[in-house]
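Participant: requesting a structural model of the entry that follows:
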Amino acid sequence: MTITAQMVKELREATGAGMMDVKKALTEVNGDMDAAVDWLRTKGLAKAAKKADRVAAEGLIGVAVSNGRGVAVEINSETDFVAKNADFQALVRDVANIALTAGDEIEVVKAAHLNGKTVDTVVQEAISRIGENMTFRRMHVLEGETVVSYVHNAASAGMGKIGVLVALKGDKAKAEEIGKQFAMHIAATAPLSLSEATLHPEVLERELAVQTAKALEENAASAKPKPDAVIHNNIIPGRMKRFLAENTLLGQAFVINPDLTVEAAAKEAGVEITGYARVAVGEGIEKKSEDFAAEVAKALQG
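Facilitator: Modelled structure (predicted):
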């Protein structure tokens, strides 16, 4: 497979590794981006990189909460300029409010009525009116005794580049107060799951494979190799424990008070986190990148 300059650029941005290391990684794994990240990590040349680091799209996340139910909807646009448009923002707000009561599936919400028309029709009309392609791409629903929301990089009330929902059990006033702090924490740290129990088994298997290969390679290169028992019973489990502490919400150090884990902070406040959602604009969308000269040439040809 041909290794392109764009692939090298994306992998460098995602991992922080040097150009020659990135090129070698991509060559070794025949251009597989995820495998290249693992190869670099095994060699100690990069930190873990989430797929979201390598994707982008414009638009907004709209959030709405009522009576223990919260929704986050993503509506994409072609440019960030449109995301600042008052008409587009009104659309995001209206769709989020409709989603709050219409149902749990996006197709049901698209078919729901907004000002006498279906949501899907309203989006299509907005495309014609604003002059840019838009997509009501996805939604997430979260329910609990108390649901708190937060938006990061807010463009307007209830909408921004990252939307977070947190569900909690316990005293409502306390849950709402500390829930906002937990939501801000989630926006900043992007945990992979609530706890080890909810982490996808494939994620654990992949991380274990990386840490095992890394530990064995480091030990083989050491002037004083450690016994295999130490590697498998101490070093690898220790690294996996650290991985879980860094990537599960309840195990993370609370950004407001790093002396406590999020789980301990919740317990101290007399509440329990039962679920969360973090939705960022553009996750999972590969954005085509062209240099400025190519864009000009393309426009002239058109």
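Participant: C-alpha from now on. contacts and neighbour counts both.
Facilitator: Noted.
Participant: past the helix or strand encompassing Thr135, which element shows up next along the chain?
Facilitator: Using DSSP states H and E, Thr135 maps to strand 134-143. Using DSSP H and E, the helix or strand that directly follows strand 134-143 along the chain is strand 146-156.
Participant: give me the angle between that next one and strand 134-143.
Facilitator: 150 degrees (axes from the mean of the first three to the mean of the last three C-alpha atoms, to 10 degrees).
Participant: which other residues reach strand 146-156?
Facilitator: The contact list for strand 146-156 (C-alpha atoms under 8 Å, 6 or more residues apart in numbering) reads 61, 63-70, 83-84, 89, 158-169, 172, 175-176, 179-180, 183-184, 187.
Participant: and this one, please, so the two structures can be compared:
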Amino acid sequence: MAEITAALVKDLREKSGAGMMDCKKALTENNGDLDAAIDWLRTKGLSKAAKKADRVAAEGLVAMAVTDNGAGETASAVEVNAETDFVSRNELFQNAARAIAKASLGVDGVDAINAAKVESGETVQELLTNLIANIGENMMVRRSAKFSVPAGVVASYVHNATAPDLGRIGVLVAVESTADKAKLRELGRKIAMHVAATAPLSLSSDDLDPAAVERERAVLTEKAREEGRPEAMIAKIVEGQINKFQKEVVLLKQPFVMNPDQTVEQLVADTGKELGAPIKITGFVRLALGEGVEKKTEDFAAEVAAVTGG
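Facilitator: Purely as a prediction, here's the structure:
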């Protein structure tokens, strides 16, 4: 039986990130073989991950990454979820989120991100599995978005930043132009801050989800009837309200938050004239942490009453 020294346990802990007692047990089970002990811990980590997979992971971080392509740029935003807000302040988790965002620059979609390799050589899924074993919470890459422009910038903005490029709301805005990149980034960041504040549904009217328009039309039509508007006038009234609705939810039609007398579309056009080159916003995304995830609510008073019979 090989001697399990404190130095060997420390070495395994540094390599695996697992707890001290787990490392000691792994070495004991594998007769002091460091590589075998690492595999044993990873197997144990997989078991832990499976047990935690049904827990709701609605906290975590939105991480951003950007790479320069010469005249243009590629940028990515990734939502990496955990179970508690506490984990988002954990340096290991923050570093993992940054690594995942960087790895996502070269692929598309969550499955491809999970299979992509981070700089350490392990896949994103392996990185998360080891982190789950170390921290003890369910974690996952929930969704991602990526934009590329052949010329121009993809500006990013993180609202309520926990650390650089990490926070609860992440916004990307693709700004295509041959104008000065520093000036374009300034414009893009302003628009990204606008997007964070207003949460538009689409870039242009043509991009607006027809189902969202019809849903709004149905609500407005029913409201007009309840208000006793003449049936012959309802269609015209609703059409005017739909136009107003589009100005509220379509990015380019929205009044710019920093200057409500100017729409975002006018801001872009005016900046293009000022810089001497046309500017086009080709896309945007706003990822809000936990958006759409149904969180489990605990009724502790009811649980206590059930146990005590009170």
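Participant: what span of the second structure is the strand holding Thr135 of the first structure aligned with?
Facilitator: Aligned using TM-score structural alignment, strand 134-143 of the first structure spans residues 139-148 in the second structure.
Participant: all helices for the stretch 151-300 of the first structure, in order.
Facilitator: 172-189, 201-221, 228-230, 236-247, 262-269, 292-301 (DSSP state H, counting those that start in this stretch).
Participant: so which strand or helix has the residue most central in space within the second structure?
Facilitator: When C-alpha atoms, centre = their mean is applied to the second structure, the residue found nearest the centroid is Glu79 (2.9 Å). Using DSSP H and E, Glu79 of the second structure sits within strand 73-82.
Participant: show me what that strand is packed against.
Facilitator: Under the contact definition 3 or more C-alpha pairs under 8 Å, 6 or more residues apart in numbering; DSSP states H and E, strand 73-82 of the second structure sits against strand 59-68, helix 91-104, strand 140-149, strand 152-163, strand 166-176.
Participant: hmm, 7 Å instead?
Facilitator: strand 59-68, helix 91-104, strand 140-149, strand 152-163 (3 or more C-alpha pairs under 7 Å, 6 or more residues apart in numbering; DSSP states H and E).
Participant: right, and these - which one's nearest Gly283 of the second structure?
Facilitator: With C-alpha to C-alpha as the criterion, Gly283 of the second structure lies closest to strand 140-149 of these, at 7.5 Å.
Participant: next, the angle from that closest one to strand 73-82.
Facilitator: 170 degrees.
Participant: run the chain-centre distance for stretch 80-98 of the first structure.
Facilitator: 21 Å (C-alpha atoms, centre = their mean, to the nearest Å).
Participant: trace Arg189 of the second structure over to the first structure, please.
Facilitator: That one, Arg189 of the second structure, aligns with Lys180 by TM-score structural alignment.
Participant: what sits against that match?
Facilitator: Residues in contact with Lys180 of the first structure (C-alpha atoms under 7 Å, 6 or more residues apart in numbering) are 148-150.
Participant: quick one: residues contacting Val257 of the second structure.
Facilitator: Contacts of Val257 of the second structure by C-alpha under 7 Å, 6+ apart are His194.
Participant: do that again at 10 Å, thanks
Facilitator: By C-alpha atoms under 10 Å, 6 or more residues apart in numbering, the residues touching Val257 of the second structure are 190-191, 193-195, 197-198, 263-264.
Participant: OK, contacts around the closest residue to Lys287 of the first structure other than its chain neighbours?
Facilitator: Of all residues not flanking Lys287 of the first structure in the chain, Ala56 sits nearest, at 5.5 Å (C-alpha to C-alpha, 6 or more residues apart in numbering). Ala56 of the first structure makes contacts with 280-288, as judged by C-alpha under 10 Å, 6+ apart.
Participant: list only buried entries from those residues.
Facilitator: Buried members of the contacts of Ala56 of the first structure, scored by 16 or more other C-alpha atoms under 10 Å, are 280-282.
Participant: tally up the residues packed near the aligned residue in the second structure for His113 of the first structure, please.
Facilitator: With TM-score structural alignment as the matching criterion, the partner of His113 of the first structure in the second structure is Lys117. Residue neighbour count, defined by other C-alpha atoms under 10 Å, stands at 20 for Lys117 of the second structure.
Participant: looking at the helices and strands packed on strand 73-82 of the second structure, which is nearest to Thr43 of the second structure?
Facilitator: With distances scored as C-alpha to C-alpha, the stretch of those nearest to Thr43 of the second structure is strand 140-149 (18.0 Å).
Participant: quick check: angle from the closest one to strand 152-163?
Facilitator: Going by the same axes, to 10 degrees, strand 140-149 of the second structure makes 150 degrees with strand 152-163.
Participant: now do strand 140-149 of the second structure against strand 59-68, angle only.
Facilitator: Using the same axes, to 10 degrees: strand 140-149 of the second structure against strand 59-68 is 30 degrees.
Participant: and strand 140-149 of the second structure, what other elements does it pack with?
Facilitator: On a contact count with 3 or more C-alpha pairs under 10 Å, 6 or more residues apart in numbering; DSSP states H and E, strand 140-149 of the second structure meets strand 59-68, strand 73-82, helix 91-104, helix 110-115, helix 124-135, strand 152-163, strand 166-176, strand 280-288.
Participant: report the buried residues of the fourth one.
Facilitator: Read that as helix 110-115 of the second structure. Buried, per 16+ other C-alpha under 10 Å, within helix 110-115 of the second structure: 110, 113-115.
Participant: now do the contacts for Leu250 of the first structure.
Facilitator: Leu250 of the first structure neighbours (C-alpha under 10 Å, 6+ apart): 191, 193-196, 244, 261-266, 272-273.
Participant: for the residues you listed, which one is nearest Ile127 of the first structure?
Facilitator: Using C-alpha to C-alpha, Pro191 comes nearest to Ile127 of the first structure of these, at 34.3 Å.
Participant: so who does the alignment partner in the first structure of Asp206 of the second structure touch?
Facilitator: Applying TM-score structural alignment, one finds that Asp206 of the second structure aligns to Ala197 in the first structure. By C-alpha under 10 Å, 6+ apart, Ala197 of the first structure lies in contact with Thr248.
Participant: that older thread, wait, the residue nearest to the centre of the second structure sits on Val171?
Facilitator: No: Glu79 of the second structure lies out of contact with Val171 (C-alpha atoms under 10 Å); the separation is 11.4 Å.
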